[in-house]
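Visitor: Fold the following for me, if possible:
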Amino acid sequence: MLKKLIIFSLLSVFAFSALNAAANAPLQVYTEEFFGADWGPGGEVKASFERAYPQCRVNYQVFDGRNTMLNRLRLEGKKTKADVVVGLDNFQFDAAEKTGLFEKTSINLTALSLPVSWTNQRFIPYEFGRFAFIYDKNKLKNPPQSLKELVERQDLRVIYQDPRTSSMGRGFVVWMNAVYPPEQIQAAWQRLAKHTVTVGKGWTETYGAFLKGEADVVFSHNTSPIYHLLKDKQDRYAAAQFSDNGLYQFDTAAKIAGKTHACADDFIGFLLSAEAQKIIIPKNVMLSSVSAPIEPHFDQLKAETLKANPTAQTLSVPTDATVKQWIEVWQTSLSR
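Guide: From the prediction side, this is the model:
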């Protein structure tokens, strides 16, 4: 009898220790470099979150890009160590949904302040920006006024990102196909190719080439000029104002299904707090997804964005199969 009591007591201790270890395990967050790198907002967000939620600890695994991160999640499947994923955008939603790895959060969507009506409870936007082509006002006096004009203007040297490696590039393919019908898109790609300087692996590479003077315009976000204004004290850069506008990119946080980490929803919710937004937005140079004041330049641009594009419809996202087909057409067009 004594032996049974000892064994039962030991099992109870082991069970309690296991539960306690699970409760105190760090929240495993997969994220891409623009959030989790040393120069990104992730470190400050982690410190602020852990002060606000002392029972929680955060551990980042940083990937060199969001496409790389999504591919890792596909490979790991249900064995993934991630509890939360930060950095997937709306052009990846269909592919991400098909993994079956994500579940709905408890985040109150009414807290969001966006140019679209957000109904997706799985992917919670913590920042957004509108796609735009950036130019140097001192060098380009007659910027294009539409995407179609940019495609036709052979005097413009253009740089954009590869849709096979960059989510930005993927977004550009979606924008082109939103402007051009199927029977015209291949010819449009071919005309653009004639004055495209390079198609870079990612945003950092392409924007750096633009700043070196290798192109007249570069594909980016309409927020990019704010960076130069605040960091470089220069107002020479501007986003071309297109009559056909640009698509929106929403960067999101999502929770892995089947995980029971108590801090997961708290962390995602914290990203929408005024405290976190004031860290994230200036560092990532995007627009806030909530109505909290951030900084006058960002606040003004967001107000202008919402005024020009009041919430009128739910975000529409093309299927992964459709985008892959569009990318194949892009590849074929460039090889001819």
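Visitor: Only C-alpha atoms from now on, for both contacts and neighbour counts.
Guide: Fine.
Visitor: Now do the SS call for residue 85.
Guide: Using DSSP: H, G, I helix; E, B strand; the rest coil, the structure places residue 85 in strand.
Visitor: quick one more, to check against the first:
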Amino acid sequence: MKFSKPYFAIFVACISTAQAKPKAKETIPIPAELSELVVYTYDSITASGGMSSLIEKEFKKQTGKDLKWKAGGDGEWIASQLETDFKIRKKSGADIVLGIDEPMYPRVEKYLVPLKTPLTVKERRDAIRKQNFPKLAIFDYGYFTFIADTEYRPLELFAKNWSEFFAELNGPRWILEDPRTSTPGFGFLALFSSLNPSEKTWAKLKLRTLTYAPGWSEAYAAFLKGSAPLVWSYTSSEAYHRSKGESRYRALIMNGGHPMQIEGVGIVKDSELAQKFVTILLSKEVQEKIAETQWMYPARNVTLPDSWSELREPMRLPAPRENLLRAQQIETWKSSVGK
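Guide: Here you go, the predicted model:
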């Protein structure tokens, strides 16, 4: 769900462990009856050029086993699918869930088992050292913002704080993601709701929103086609464009900070193979490539590539308490924008 997350692969076409490390070529013995792991995730991870191919290659190399990916349109699909599994089948079709974020975690925690190999605090990047989830290992994170087409409006003409930005009545239109089906979409709604919007501000939101796309991939694709000059995405989307030599698309950076999205991996069905998946995902070898496959900040404190050199990591806005009132926020949004 990021320009990263292979999103750019889609669009151009239209932790290590807290325990002692095993020896270099040592592999964990895997029971013969387990020939593959089933992984629930979102579609941009499995898109061409996405992170799935990177993980598959390393996983096959170290275990000799295969991964079976089942992907939905956005991160919200993962939680919904897991809930449906247990409600209807009384068990999960997945061994692993990849791409669970902070607001989603309370919904899925009861289905997950403890992890044996999370990153230690010292191994993490500074921004996430205080973030802990008992049954989730953080593998990447990013900051929500609008990406602007600066051929429509120069970057310096945009407001530098969220309140002023949303107060502009006749500003450029934007593409948002549906908060009912999209994790970035709910990230936007949580931010907007935290500003205590008046009826007039809700009216401005409705006026300036071109559409609510089902997920991040659809939203960004429409943006790149020129449907609107702004799209709700990630600050790191700019790094993707810079890697392609493009300076047209820029991230809006606000003085007060940005909402952070933290993404994690969890185990539904415990096995040595599942625990090995987590170890591989958090390894230095994989984490060094997160920035240019996911286009998100890696959880592990590894060196970022040159394409990120001009990207300033913004301040994090405190997660609003309203995140706990997801259903209430969505009902308010529906009544305010006519959904």
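Visitor: Fetch the TM-score of the aligned pair.
Guide: Here the TM-score for the pair of chains, by TM-score structural alignment, normalised by the length of the first structure, is 0.81; 301 aligned residues with a C-alpha RMSD of 2.4 Å.
Visitor: Flag every buried residue along the longest helix anywhere in the first structure.
Guide: Scanning the first structure for the helix with the most residues, using DSSP state H, yields helix 2-24. For helix 2-24 of the first structure, the neighbour count (16 or more other C-alpha atoms under 10 Å) marks residue 23 as buried.
Visitor: whereabouts in the second structure does the helix or strand just after that helix align?
Guide: Next helix or strand after helix 2-24 of the first structure toward the C-terminus (DSSP states H and E): strand 27-32. Counting by TM-score structural alignment, strand 27-32 of the first structure pairs with residues 37-42 of the second structure.
Visitor: Now the matching stretch on the first structure. Mean distance?
Guide: Compared with the first structure after the fit, stretch 37-42 of the second structure shows a mean deviation of 1.7 Å (mean C-alpha distance after the TM-score superposition for the first structure).
Visitor: Break down the first structure into its helices, ranges please.
Guide: 2-24, 33-36, 42-52, 66-76, 93-98, 147-152, 167-179, 182-193, 203-211, 224-231, 264-271, 274-284, 296-308, 320-335.
Visitor: how about the fifth one: buried residues?
Guide: Right, the one you point to is helix 93-98 of the first structure. When burial is assessed from 16+ other C-alpha under 10 Å, helix 93-98 of the first structure yields the following buried residues: 93, 95-96.
Visitor: do the same with the last one
Guide: Of the residues in helix 320-335 of the first structure, those buried by neighbour count under the rule 16+ other C-alpha under 10 Å are 320, 323, 326-327, 329-331, 333.
Visitor: Among those residues, which pair sits farthest apart?
Guide: 320 and 333 (19.9 Å; C-alpha to C-alpha).
Visitor: can you count the residues close to the counterpart of residue 72 of the second structure in the first structure?
Guide: If you follow residue 72 of the second structure across to the first structure using TM-score structural alignment, you land on residue 63. Residue 63 of the first structure has 19 neighbouring residues, counting by other C-alpha atoms under 10 Å.
Visitor: which residues touch residue 63 of the first structure?
Guide: 30-33, 69 (C-alpha atoms under 8 Å, 6 or more residues apart in numbering).
Visitor: Reformat these as TSV; add neighbour count and distance to residue 111 of the first structure.
Guide: Formatted as TSV, the contacts of residue 63 of the first structure follow (neighbours: other C-alpha atoms under 10 Å; distance: C-alpha to C-alpha, whole Å):
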residue	neighbour count	distance to residue 111 of the first structure
30	26	24
31	26	23
32	25	25
33	18	26
69	21	27
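Visitor: I'd like the residues you listed as a markdown table, with distance to residue 252 of the first structure appended.
Guide: Shown next, in a markdown table, are these (distance: C-alpha to C-alpha, whole Å):
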| residue | distance to residue 252 of the first structure |
| --- | --- |
| 30 | 12 |
| 31 | 10 |
| 32 | 11 |
| 33 | 14 |
| 69 | 13 |
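Visitor: Please identify which of those residues is nearest to residue 209 of the first structure.
Guide: Nearest to residue 209 of the first structure among the contacts of residue 63 of the first structure, with distances taken as C-alpha to C-alpha, is residue 33, at 19.4 Å.
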